[in-house]
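Visitor: using only what follows, build the 3D model:
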Amino acid sequence: MAVNQAYQTYQNNSVNTASPGELTLMLYNGCLKFIKYAKTGIENNNYEMKNTNIQKAQKIIQELMITLDQETDIAKQVMPLYDYINRRLMDGNVDNSLDALEEAHVLVTEFRDTWKEVIQQTRQKQYGQGVNR
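Guide: Predicted coordinates:
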């Protein structure tokens, strides 16, 4: 019991102390986890598990859509991709389609990996500038 409480405290602290970039990375990772669980649900004919986890993944994609700064040029390119991922998640749910979920998984993985690279480059610039001062 104490281990679970310690882990929950750690998770809460991780979220509370994370930068906006790290929070976005956490959202991508969570979305990937939920898609994986949904695929397992389909494979095991556990449709409640599938549905619950697809809905969680969709909520994350919708949150990413809502928080996207519509004034930027990149938003005009990213928003249709988020919308497409959301539609593939819906297809996976309605049709029990592993292919649709796999396509969504691949796209979210690409976003996550790109975002990870952006965070790393940003950190390198910050630490590099701090050293040269």
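Visitor: please count neighbours and contacts with C-alpha atoms only from this point.
Guide: OK.
Visitor: find the centremost residue of the chain, please.
Guide: Nearest to the mean C-alpha position of the chain, by Cα atoms, centre = their mean, lies Tyr28 at 1.7 Å.
Visitor: residues of the longest helix out of those in the chain that come out buried?
Guide: In the chain, assigned by DSSP state H, the helix with the most residues is helix 98-132. Using 16 or more other Cα atoms under 10 Å as the burial criterion, the residues of helix 98-132 that qualify are 98, 100-105, 107-109, 111-112, 115-116, 119.
Visitor: second chain to compare with the first, below:
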Amino acid sequence: MLTGTPHQQNAALNQYRNTAVQTAAPEKLLLMLYDGAIRFLQQAIKAIESKKPNEAHQNIVKAQNIIVELTVTLNMDYPISHNLKSLYDFFFQHLVQANIKKDAKMIEDIVELLSDLRKTWEEAARIAKSQSHSGGAAGV
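Guide: Down below sits the predicted model:
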């Protein structure tokens, strides 16, 4: 349990979050970005359902900012990065339209796609970690 004023508690929580981000492995940071985008979009859906358009807008924009971060950090030396860039561009544009229309279903579609991608990255990180612990991939 945190002690102190609410402001002090908030400052301590922000410091903890900043430290967690700064010390996270790249694969963990990627998953954290996906988690954040998904969380903001779920909050946007709830805000739309609660007839709170400004709150929905703010959460959609936060998710879009994460998608921009995912896009600009792609290493374009890999062919898959071009596919991911196209996908991220689609997500961003779809969310622009969802924000204009305040369409929860459009946001749900992106949440589903982001969740699938997150699971894929999580599995890839798990496989890469297990291969590095076993001295590399068998047969490669």
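Visitor: which position in the second structure aligns with the residue nearest to the centre of the first structure?
Guide: Residue pairing (TM-score structural alignment): Tyr28 of the first structure is matched to Tyr34 of the second structure.
Visitor: look up how far Ile67 of the second structure lies from that match.
Guide: 8 Å (Cα to Cα, to the nearest Å).
Visitor: cool, His7 of the second structure as well?
Guide: On the measure of Cα to Cα, His7 of the second structure and Ile67 of the second structure end up 30 Å apart.
Visitor: do Ala104 of the second structure as well
Guide: 18 Å.
Visitor: before we move on, what about Ala44 of the second structure?
Guide: 15 Å.
Visitor: looking at these two, which is more packed in?
Guide: Ala44 (30 against 21; other Cα atoms under 10 Å).
Visitor: please tell me I have it right and the more buried one contacts Glu55.
Guide: Yes - here Ala44 of the second structure reaches Glu55: they are 6.8 Å apart, a contact under Cα atoms under 8 Å.
Visitor: equivalent range in the first structure for the host helix or strand of Asn83 of the second structure?
Guide: If you go by DSSP states H and E, Asn83 of the second structure is part of helix 79-101. The alignment of helix 79-101 of the second structure onto the first structure (TM-score structural alignment) covers residues 73-95.
Visitor: on the three-state scheme, the nearest residue to Met90 of the first structure once chain neighbours are set aside is what?
Guide: Spatially, and ignoring its direct neighbours in sequence, Met90 of the first structure is nearest to Ile54 (7.8 Å; Cα to Cα, 6 or more residues apart in numbering). With DSSP: H, G, I helix; E, B strand; the rest coil as the basis, Ile54 of the first structure sits in helix.
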